[in-house]
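[1] the sequence and its predicted three-dimensional model are supplied below.
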Amino acid sequence: MIPSSQPARLILASSSAYRRELLARLHLPFESVAPSIDETPLAGEAPEATALRLARAKAQAIAAANPHALVIGSDQVATLDGEQIGKPGDHPRALAQLQKMRGRRVVFHTALCLWDGRVADPGAAFQIENVQTFVTFRDSPDEELDAYLHIERPYDCAGSAKNEGLGIALLERVESADPTALTGLPLIALTTMLRRAGVKFFGC
């Protein structure tokens, strides 16, 4: 991808507070706009394919209404034994998720797409990558899982545990090339993409 000389307007295609907090660490001015897309997995779709498709769809949806912008789309899919684990939404579902995952190794696919609206060729306008994180959960008893959920209420998190908060106490091991991927926005991959698009860091 050839970086454009035009100044970049940066948009995060997400309403996630976790992703906003992560992106803010880069000290780049940005806006957040929530995309309106159907996030239902397709029949027979592999978890990695779901994450990649949705990350691109989110970026593309916001890019269509914001020409000449750099748009970041991201999506995360957690899987156990090949089965997708979504956001629980409430306490009983969250408890069931944690009970199923305790003592097990869960794979989190965090897909990232950077759409550059300054590039004329749509086929060359985006960069996309999937970052995998392997998380081994402790074999925690029911009373710990229940107490954790009442304290942190992570019902909007795939896998029902906030690794950036108290949920880290439920984890035994985290393996990933990008430590921020598990929280929802892989910043190592993102800064690589942004550099390719001509974004400068550190004011130089």
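    Structure received.
[2] C-alpha only now, for contacts and for neighbours.
    Noted.
[3] can you give me the buried ones in the helix ranked longest in the chain?
    Of all segments of type helix in the chain, defined using DSSP state H, the longest is helix 47-65. By neighbour count with 16 or more other CA atoms under 10 Å, helix 47-65 contains the buried residues 47-63.
[4] please identify the residue most distant from the middle of this structure.
    Glu143 (29.3 Å; CA atoms, centre = their mean).
[5] which residue is the nearest non-sequential neighbour of the residue nearest the centre of the chain?
    Residue closest to the average C-alpha location in the chain (CA atoms, centre = their mean): Gly184, at 3.1 Å. In this structure, Gly184 finds its nearest non-sequential neighbour in Arg19, 6.0 Å apart by CA to CA, 6 or more residues apart in numbering.
[6] C-terminal to the longest helix of the chain, what's the next element?
    Counting by DSSP states H and E, the element after helix 47-65 in chain order, helix or strand, is strand 69-80.
[7] for comparison:
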Amino acid sequence: MHSLANRKLILGSTSVYRRELLERLRLPFSVESPHVDETPQPGELPAALACRLALAKAEAVAARFPEAVVIGSDQVADLDGLALGKPGNHARAVQQLQQMAGRVVVFQTAIAVVCRATSFSQQALAPVKVTFRTLSATEIENYLRAEQPYDCAGSAKSEGLGIALLERIDNDDPTALIGLPLIRTAALLRAAGLDLLASPR
């Protein structure tokens, strides 16, 4: 096991949601953009896409900061094997919510921790099964106008008004749906040698 006591911790993501979640662990960290092409490969399933991109993001930042411990994460909405990413605009968000209404969607949230200096590299997947209500066109339009979740995979923020779109959430890592599974993140950091509770915070 390698000590991370003197190593910089970096979140390889520009997501404000992931930054806010990581702050809950009360660890000093910085944020770097990974600059990774997120285009799916031909025939790539959503879970495989999320895992590949999480690792690619961590490795991209670790290449620039080899002494640091880097966290990478990615989330892909999985609708019966069809990958739904960030909509980017209103029209695509409407389309996504129409597709997901009344259906079960698995939000595949992947996490990777990499430290080049210690040759540490591990990742984990935290799938979250979400059951959407049957939604009217008016409900979809009113929700999107209120929250504008165009930077969220699946076009909904469960931590906000988006919870009103849902019937059920099933998961074993409560923050995974928001974008960073903290139980698995803490486990990977422990595996890398960082004990989050070694001293008072």
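    Cool, the structure landed. Keep in mind it's a predicted model, so treat the numbers as computed, not measured.
[8] so after superposing, what's the score?
    Their TM-score after superposition, calculated using TM-score structural alignment, normalised by the length of structure 2, is reported as 0.95; 199 aligned residues with a CA RMSD of 1.2 Å.
[9] just to revisit the earlier point, which element is the residue nearest to the centre of structure 1 on?
    Applying DSSP H and E, one finds Gly184 of structure 1 in no helix or strand.
[10] I'd like the distance from the longest helix of structure 1 to the chain centre, please.
    11 Å (CA atoms, centre = their mean, to the nearest Å).
[11] compared with structure 2, how much does that helix deviate?
    Superposed on structure 2, helix 47-65 of structure 1 shows a mean distance to its aligned partners of 0.7 Å (mean CA distance after the TM-score superposition for structure 1).
[12] where in structure 2 does that helix align, residue-wise?
    Using TM-score structural alignment, helix 47-65 of structure 1 corresponds to residues 46-64 of structure 2.
[13] now stretch 184-194 of structure 1
    Against structure 2, stretch 184-194 of structure 1 falls on residues 179-189 (TM-score structural alignment).
[14] in structure 2, which spans are helices?
    Going by DSSP H, structure 2 shows helices at 16-22, 46-64, 90-100, 137-147, 182-192.
[15] export those helices to CSV and append columns for distance to Thr131 of structure 2.
    Shown next, in CSV, are the helices of structure 2 (distance: least, CA to CA, whole Å):
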stretch, distance to Thr131 of structure 2
helix 16-22, 22
helix 46-64, 17
helix 90-100, 9
helix 137-147, 15
helix 182-192, 22
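[16] how far off centre is stretch 36-54 of structure 1?
    13 Å.
[17] I would like the range of structure 1 that aligns with stretch 125-145 of structure 2, please.
    So stretch 125-145 of structure 2 sits over residues 130-150 in structure 1, by TM-score structural alignment.
[18] same question for stretch 91-105 of structure 2.
    With TM-score structural alignment as the criterion, stretch 91-105 of structure 2 aligns to 92-106.
[19] contacting residues around that stretch?
    78-80, 85, 88, 134-140, 142, 145-146, 149, 154-155, 159-160 (CA atoms under 8 Å, 6 or more residues apart in numbering).
[20] which one of the helices of structure 2 lies nearest to Thr39 of structure 2?
    Of all these, it is helix 46-64 that lies closest to Thr39 of structure 2, at 8.9 Å by CA to CA.
[21] give me the spatial nearest neighbour of Asp156 of structure 1, chain neighbours excluded.
    Closest residue to Asp156 of structure 1 apart from its sequence neighbours, by CA to CA, 6+ apart: Lys87 at 5.4 Å.
[22] an error on my part: the question was meant for His2 of structure 2.
    Per CA to CA, 6+ apart, closest to His2 of structure 2 is Gly193, 4.9 Å.
[23] OK, contacts around the one you found?
    Residues near Gly193 of structure 2 by CA under 8 Å, 6+ apart: 1-4.
[24] now the buried members of those.
    Leu4.
[25] with distance to Phe120 of structure 2 added, can I get the contacts of Gly193 of structure 2 in TSV?
    Below are the contacts of Gly193 of structure 2 laid out as TSV (distance: CA to CA, whole Å):
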residue	distance to Phe120 of structure 2
Met1	10
His2	9
Ser3	11
Leu4	11
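[26] got the contact list for Ala186 of structure 2?
    Leu196.
[27] swap in the one 5 residues further on?
    For Ala191 of structure 2, the contact set (CA under 8 Å, 6+ apart) comprises Met1.
[28] what's the spacing between it and Val69 of structure 2?
    For Ala191 of structure 2, the distance to Val69 of structure 2 equals 12 Å [CA to CA, to the nearest Å].
[29] ok, now Phe29 of structure 2?
    10 Å.
[30] tell me how many other residues crowd the closest residue to Gly88 of structure 2 other than its chain neighbours.
    The shortest distance from Gly88 of structure 2 to any non-neighbouring residue, by CA to CA, 6+ apart, is to Tyr150 (4.7 Å). Counted with other CA atoms under 10 Å, residues neighbouring Tyr150 of structure 2 total 20.
[31] for Tyr150 of structure 2, give its distance to Ala164 of structure 2.
    Taking CA to CA, one finds Tyr150 of structure 2 at 17 Å from Ala164 of structure 2.
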